[in-house]
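Enquirer: Build me a model:
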Amino acid sequence: MSNKSGGRKPLVADRRYAKPSKVAPKTRARKPAVRKKKPRGLLRRILGFFGRFIWWMTGLLWRIGWRAGLAVGAFVALGVIYYASTLPPITDLVDARMRGSVTLSDREGTVFAWRGDQYGGMVTATTVSVHLRNAVVATEDKRFYNHLGISPRGVASAIRINLNEGRGPLSGNGGSTITQQTAKLLCLGRPFDADVWESETDYERDCRRTTLWRKVQEAVYALAMEVRYSKDEILTIYLNRAYLGAGSRGFEAAANRYFGRSAAEVTPAEAAMLAGLLKAPSTLAPTSNLQRSRDRANLVINLMEEQGYLSSSAAEEARTNPAGLSAAAERRAGGYFADWVMDQGPEFFTSTTTEDVVIQTTIDQRMQTAAEEALAWVFESRVSEGSEAQAAIVVMSADGAVRAMVGGRNTDGTGAFNRATQALRQTGSAFKPFVYATALELGMTPNDIVLDEPLTINVPGSGPWSPKNYSRNFRGPVTLTEALSASLNIPAVRLSEEMGRENVRAVAQGFGISSDLAAGPALALGASESTLVEMTGAYAGILNGGSAVTPYGLVSLRIMGDSEPLMTATGGIRERVIREEAARQLTWMMYQVVETGTGRRAQIDGWEIAGKTGTTQAARDAWFIGFSGDYVTGVWMGYDDNTPLTGVTGSTLPAEIWRETMTRVLSDLQPTPLPMQRTFAQRPSENVVTEDLIDQLILDLQNRAN
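Expert: Down below sits the predicted model:
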């Protein structure tokens, strides 16, 4: 077939890609050059390791922490729920004292002393003085109304202060809120159990113990209280439970104890003083140191001013006119006496009472003050500075009712050694009236004659004994009145021997001297020991006409709120010891002791005074006991360690203390004549005592007894 196209080439597809030229030989592709890494240093490797470890630990702790936090939170929540469910009404918590109180009033019914745990009755946060509520909050917990029961900021601050002052983190400042303090006062809800704690003191000490675990429990209990009670209810519990010194439990008791008024009536200055006691109640109590208490109150006033509770003018007024004690608290009368009365009542109504008890006593606060002032005046004006000599005073009515008692130079005296009731001391010549009482009871008269001549007595087991007079001379025949007035020793011994020691001992014991009496002839010279209250009571028997008395201070005891007493006077006049005539004659003789004899320094213008001096061997004890027609007062002076007194006998300082005391006691009274039978001196040649006369007198006495 011919090509009609005229030689054109047949159609074929175009080549879209050029045919490659001669292929070059393949070569291996070159990799980019890699720079060799230099080895890391050791430090960088260590830091890297610890960085990765810390990051890992942080993650681990976070994973553990949020789980542990959740568990602790659940535990705390359960604790709060448990405690909150067990908390009783606040009325069951305001007074949980384990023992009651004893309130002592004087002969007029005025309260002068307290013992035990005093509770004044329930107060609330809304019924107390607003100044008191503000003072407590300002001092103890200024964020009280804003926190949930615990204050982390307060705890951190307290730990910082403790560490800065060199204490342990939990020692000293605790940073506790009022709620936490209340939890501690409640002992976390644990009541006293005698099977767990040996005593209430151990229980309270354990409740105050501070450990980390206890702080945790305290915080949980505080949170529970916040759930269960309102803020004012928590504050109410606190105001009623806090201890404020001097046996006061709660602010009502403390306000009455220190200021003689209710907690609802206290002034800003008084409120500041009360709130200040919370830090250290026993140390800061105004009855212990008023100035220290006022200094602390000024700090509280400053806090109240800073926090806006007091204006500047009100704060300045409170500082300018600080709180003072009530009359009863300021006098603090009868500390020794109150302790003695507490010992007179049944223990279950006094020292261990669980009830609130009221005891009316015999004390006369005017006389108590008189005795205290007299003792202080004599020691300040008549005794060398620095002397450690002691003295005691007892003022008593003729029936044994004790009107005043001073047991030592420290006239506060509460809990102190009472030299009026506890010190057994030799009586010296103060015992002689009982020798003469025996002679008068046996029929002798004040004008009968006894010989003051050398005397030697053979004492079995000791040999010859020859008594001496203080003056070292002899007067020959003297009347009984003269012998007693001059406090002659030989006539007293001669009478005792002739009347019979057993008779003398019986008369002394009949008048109430219950201590062991000497068996030998020195009995007549007061070789026996006795207490001042015992000797004063024996002299009261002479004043009342010859009947024994039991010294007493308790008039009645009743439970607070009851009208009828559970017990009445524990003492008073008892049986007759000597005839009234003999007692009146003896009073006359003792009147002559003061008028013309060794007791002249006890004279009081316008008053008839009878008494007797007494000085023991080496002047270790000096006595003067005497009486007016109304009261008998005894004074003893000496050293606790039996050191001899220097230049002191019963006729000197003890007689002066007696006069200063009785001058004050009798100042508001009309002179009362002594109940005495006056006799006048006869010639010494008449009625000389002979053995036949003594035998006849003893026989007559026995016949009267039969």
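Enquirer: okay, CA-based contacts and neighbour counts for the rest of this
Expert: Will do.
Enquirer: show me what contacts residue 200?
Expert: By C-alpha atoms under 8 Å, 6 or more residues apart in numbering, the contact list for residue 200 reads 98, 192.
Enquirer: what about the strands in the stretch 301-450 of the chain?
Expert: 357-361, 390-397, 402-406, 425-426, 449-452 (DSSP state E, counting those that start in this stretch).
Enquirer: what would these look like in a markdown table with distance to residue 459 and mean neighbour count?
Expert: A markdown table is the format used below for the strands of the stretch 301-450 of the chain (distance: least, C-alpha to C-alpha, whole Å; neighbours: other C-alpha atoms under 10 Å):
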| stretch | distance to residue 459 | mean neighbour count |
| --- | --- | --- |
| strand 357-361 | 47 | 25 |
| strand 390-397 | 34 | 27 |
| strand 402-406 | 39 | 28 |
| strand 425-426 | 20 | 22 |
| strand 449-452 | 20 | 24 |
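Enquirer: Residue 508 is nearest to which of the ones you listed?
Expert: strand 425-426 (14.2 Å; C-alpha to C-alpha).
Enquirer: Output the contacting helices and strands for the closest one.
Expert: strand 529-530 (3 or more C-alpha pairs under 8 Å, 6 or more residues apart in numbering; DSSP states H and E).
Enquirer: what's next to the helix or strand that the strand it packs on is followed by, contact-wise?
Expert: Going down the chain from strand 529-530, the next helix or strand is helix 532-543, by DSSP states H and E. Under the contact criterion C-alpha under 8 Å, 6+ apart, helix 532-543 has outside partners 392-394, 396-400, 419-421, 423, 508, 511-514, 547-551, 583-584, 586-587, 625-627, 629, 632-636, 675.
Enquirer: Which parts of the stretch 1-150 of the chain are strands?
Expert: 101-105, 111-116, 118-119.
Enquirer: Measure how the longest one sits relative to strand 357-361, angle-wise.
Expert: When you say that, I think you mean strand 111-116. 140 degrees (axes from the mean of the first three to the mean of the last three C-alpha atoms, to 10 degrees).
Enquirer: please give me the structure for this one as well, since I'd like to look at both together:
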Amino acid sequence: MRVLEFLQKYTVTFVFISGFIVISGLGVTYFQIKDELPRIPKNLRYLNHQPPTEIYSRDGKVLKTLGDRGYMTLDLISPNFQKAIIAVEDSTFYEHHGLDLLAILRAFYKNTVKGKAAEGGSTITQQLAKNLFFSFEKSYERKLKELLMAFQIESTFSKPEILEAYANQIYFGKGAYGVNKASQIYFGKNPSELNLLQSAVLAAIPKSPNKINPINNKEASIHRASYVLQRMVDEGYISETDRSEALKSELNLRATNTKQNPDSYFVDYVLNEMEEMYEKEFIHFGGLKIFTTLDSNMQKAAHDAAKHHVKFLESRMIKEEGQENLEVAVVTVDNQSGAIRVLLGGLDYSKSQFNRAVSNNRMPGSSFKPFVYMSAFENLGYHPGTVIVDEPISLDIPGTTPWEPNNFNDKFKGPVILKEALAKSLNVISAKLMYELSPKRVIKTARKFGIKSPLKNNYSLALGSSGVSALELASAYSVIANLGTYKEPFLVFRVEDYGGNTLYDHFIEKSKRFSEKEIYPLLDMMKGVVENGSGRVVRRVGFDHPAGGKTGTTNDFRDSWFTGFTKNYSTSVWVGFDDNSPLIGPNGRGLTGAHAAAPIWGRYMKKIHKNIKKKEFELPDDVRYEQVNYHNGFFSPKKSKDTMRVALHSGVVLPLKPAGIVAENMKSVKLAQTAQPKKLKIQIKSKKNINAPKRQIPVVASIPKFTPNQENLDTQVWYMLNLKKASLGQSQRVPTGLLVNFLHNTKELAGKGKHRIKRARGNAIDHLYRTMGSLNKQTPNGYSLEKVMTQPEITNFKNNTNH
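Expert: Got it, this is the predicted structure:
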């Protein structure tokens, strides 16, 4: 405050002394660095005829040419605009000789005394001078050169010439450089026809071209224009009445008349990436050649497939009157390099420039489940043949209402292996895995796949409740196709200057996130989704290459996804409404990822793989295929409708299967839960205990008794009698739940003199005790040995000295 008070009190003296020092210093500096400064052209109009920058697709197509200004002489530019831009950008333009000392001192105070980042203070002449440099960062050295160039420009050209050059080179957003382009894009008129409000709106834009332009944010644009008009009043250019009438007038905004071009979403994203590397003026007017990864033929194929299916959907969907059109996002990543071959952010760029392909505000639904399953493989030692019971559950999470995840069709399959659970997209299984893992573990695994969006630390993440982008999903699924190797997605592989010199050359960034034997079982499970699960629609539309993938549908059918991969490409497709309206079909039912997104994926991938030889995924050396019963996980050499092939790494040994059971009886080798009533509800409660370092053991309600049929009982008894004959590796892999179920459901029979059942129960008890180490220790489902044993068994067991 003391510095400001001093400046205010001694302004004239301070400015005079400062001006003398600055001018003297600039004079000395000029002779020291004059050889480093660019030459001033004889005509300032040359500044606006720099070589254009061109953006190329991978196949050589010019996607966009930047730098076409449409030069206008000052007499063809509205006086309203001339006054507005001077009032807001440089009110002393006609008085200074290139620099505004007060503005510089004000900027110096904020930058030095307050320690803020480099601030302006630039006059119109300085801003014009800056465009001769293409400097990449704000610095005092650049500022000094700007001042010297500003003096040269002021001493060489008249004020009208300087203002004309400036009006033709400033950026107005939406790709418009110069007042002529801006007038055409925003208002559809020549700059000589601009009224007072339109002039103020354009003059307001250069401060923040992307945030203040009237197409992106009309409210912010009018607010800033109001300030511009007030500055015009302050400078005596207009009256207060003129200002009031201007603000009441119609803006008559006309959106850009850009023709439909599916490449535009990709180009926008390229420019966003480039602007993180270089200054905007350098990108647009540096005469660069930007070579991108886009395959224009693939982009067209994606757009055609999306348009075709959306037209079909909208002809059959139930839509409210006035509801907006359905939208689509498609992203394809090249698995070999990480190059983004397709990035389609919507169906019609001329109607909406919002890039849905890179927006992370849409929930992935079941498309997120592969990350949950992979986390279970990593942290719990599970594998595709692990059995989990699909049943109604209620999770009582501290601080929230009970969570009761349900399957899509409100049906439950009982015991099921994980491969079948993913193929059928069973929500309960994913929720159970999440509960056993914890959200933090799953988030950690998702990060290894390259998911960078914020993920909510809650259990509903199991069903894809946190927003991600189509680009993220396509890249993450490519990790699976690449057998555990992550490759950073990229859009630009080379940048050259006007002379053909390379300024940037992309280096492929890759890292091993999972071993091949860890991730191949997941890859095989996702192939199962396409062959026998929720993604089989891609086969129905004629796509026949080896592929894996996953559908995704969110609550109330607001988002529909299909993300999948082949050996060559990974592609993610999203379909939905921008306003989050549900997708409702002609029968009143919601449209899933299988209905809305998968057909687009299938038709598009069929098109781009037309001339590509089919490639199967290589089986790693330490991974093998085994056939199992998908109800109980038993190894099963004979194929039946209840069997499924699973990929297992060398560390997995399947549970022992009863020998001599013929194929017809395979369906009988099911556990007690299969016959439980569908209304059975397991209450899983987690009581908060601040002293407990680990998660509380869930408490499970009693399972209702049922009477097994003789065939089923004989099979289970045989299995238990042969437990001791199993190899060490096999017996160690026997699921605890199988034994607990057997003991629970034969407890009453044990007291009826059934000798074989008593011996079978004895084997099961011995095995469980070796595994659990205690009669009172609870299983993950809340059971203890003591709870499923008879009193005589407990007494005999405790009296046995071997225990």
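Enquirer: now for the strands of the stretch 301-450 of structure 1, which one comes closest to residue 187 of structure 1?
Expert: So among those, strand 357-361 is nearest, using C-alpha to C-alpha, at 26.4 Å.
Enquirer: Helix, strand or coil: sort out the residue lying closest to residue 171 of structure 1 once chain neighbours are set aside for me.
Expert: In this structure, residue 171 of structure 1 finds its nearest non-sequential neighbour in residue 162, 6.5 Å apart by C-alpha to C-alpha, 6 or more residues apart in numbering. When classified by DSSP: H, G, I helix; E, B strand; the rest coil, residue 162 of structure 1 comes out as helix.
Enquirer: correct me, but residue 162 of structure 1 touches residue 170?
Expert: Yes. Applying C-alpha atoms under 8 Å, one finds residue 162 of structure 1 in contact with residue 170, separated by 7.4 Å.
Enquirer: returning to what we had before: let's have the strands of the stretch 301-450 of structure 1 in a markdown table, adding distance to residue 561 of structure 1.
Expert: A markdown table is the format used below for the strands of the stretch 301-450 of structure 1 (distance: least, C-alpha to C-alpha, whole Å):
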| stretch | distance to residue 561 of structure 1 |
| --- | --- |
| strand 357-361 | 9 |
| strand 390-397 | 30 |
| strand 402-406 | 26 |
| strand 425-426 | 42 |
| strand 449-452 | 62 |
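Enquirer: Out of these, the one nearest residue 212 of structure 1 is which?
Expert: strand 357-361 (40.7 Å).
Enquirer: what span of structure 2 lines up against the closest one?
Expert: With TM-score structural alignment applied, strand 357-361 of structure 1 matches the range 288-292 in structure 2.
Enquirer: Look at the counterpart of residue 638 of structure 1 in structure 2 and say how many residues are nearby.
Expert: Residue 638 of structure 1 maps onto residue 576 in structure 2, with residues paired by TM-score structural alignment. For residue 576 of structure 2, the neighbour count with other C-alpha atoms under 10 Å is 24.
Enquirer: got a list of what residue 576 of structure 2 touches?
Expert: Residue 576 of structure 2 touches 326, 327, 328, 558, 559, 560, 582, 583, counting by C-alpha under 8 Å, 6+ apart.
Enquirer: what do you get for residue 348 of structure 2?
Expert: Neighbouring residues of residue 348 of structure 2 by C-alpha under 8 Å, 6+ apart: 260, 261, 262.
Enquirer: quick one: it and residue 306 of structure 2, what's the gap?
Expert: 11 Å (C-alpha to C-alpha, to the nearest Å).
Enquirer: intersection of neighbour lists for those two?
Expert: With C-alpha under 8 Å, 6+ apart, residue 348 of structure 2 and residue 306 have no common neighbours.
Enquirer: Filter the contacts of helix 532-543 of structure 1 down to just the ones in helices.
Expert: 508, 583, 584, 586, 587 (DSSP state H).
Enquirer: tell me the contacts of the second one?
Expert: Meaning residue 583 of structure 1. Here residue 583 of structure 1 is in contact with 437, 542, 543, 545, 546, 676 (criterion: C-alpha under 8 Å, 6+ apart).
Enquirer: Out of the residues you listed, flag the one nearest to residue 702 of structure 1.
Expert: Of the contacts of residue 583 of structure 1, the one sitting nearest to residue 702 of structure 1 (C-alpha to C-alpha) turns out to be residue 437, at 16.3 Å.
Enquirer: which residues of the stretch 551-700 of structure 2 fall in strands?
Expert: 559-565, 569-576, 623-629, 643-649, 682-685.
Enquirer: tell me the most buried of these?
Expert: strand 559-565 (a mean of 31; mean count of other C-alpha atoms under 10 Å).
Enquirer: once aligned to structure 1, how far is that strand on average?
Expert: Strand 559-565 of structure 2, aligned to structure 1 and superposed, deviates on average by 0.7 Å (mean C-alpha distance after the TM-score superposition for structure 1).
Enquirer: what's the matching range in structure 1 for that strand?
Expert: Under TM-score structural alignment, the match for strand 559-565 of structure 2 is residues 621-627.
Enquirer: Turn the ones in helices among the contacts of helix 532-543 of structure 1 into CSV, including distance to residue 405 of structure 1.
Expert: Below are those laid out as CSV (distance: C-alpha to C-alpha, whole Å):
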residue, distance to residue 405 of structure 1
508, 23
583, 26
584, 27
586, 26
587, 24
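Enquirer: Most neighbours among these, which one?
Expert: Busiest of these [other C-alpha under 10 Å] is residue 586, holding 33 neighbours.
Enquirer: Helices of the stretch 1-150 of structure 1, residue ranges please.
Expert: Using DSSP state H, counting those that start in this stretch, the helices assigned to the stretch 1-150 of structure 1 run over residues 42-86, 130-140.
Enquirer: do the same with the stretch 551-700 of structure 1
Expert: Using DSSP H, counting those that start in this stretch, helices in the stretch 551-700 of structure 1 cover 580-596, 653-665, 691-705.
Enquirer: and residue 215 of structure 1, which of those is closest to it?
Expert: Using C-alpha to C-alpha, the helices of the stretch 551-700 of structure 1 put helix 653-665 closest to residue 215 of structure 1, at 56.9 Å.
Enquirer: That closest one aligns to what range in structure 2?
Expert: Going by TM-score structural alignment: helix 653-665 of structure 1 matches residues 596-608.
Enquirer: How far off centre is the matching stretch?
Expert: With C-alpha atoms, centre = their mean, to the nearest Å as the basis, stretch 596-608 of structure 2 stands 20 Å off its chain's centre.
Enquirer: And the contacts of it?
Expert: Looking at what lies outside stretch 596-608 of structure 2 - C-alpha under 8 Å, 6+ apart - the contacts are 298, 301-302, 305-306, 309-310, 313, 535, 537-539, 541-544, 551, 560-563, 571-575.
Enquirer: 6 Å instead, please
Expert: Around stretch 596-608 of structure 2, the neighbours that count as contacts under C-alpha atoms under 6 Å, 6 or more residues apart in numbering are 301, 302, 305, 306, 538, 543, 560, 561, 562, 573, 575.
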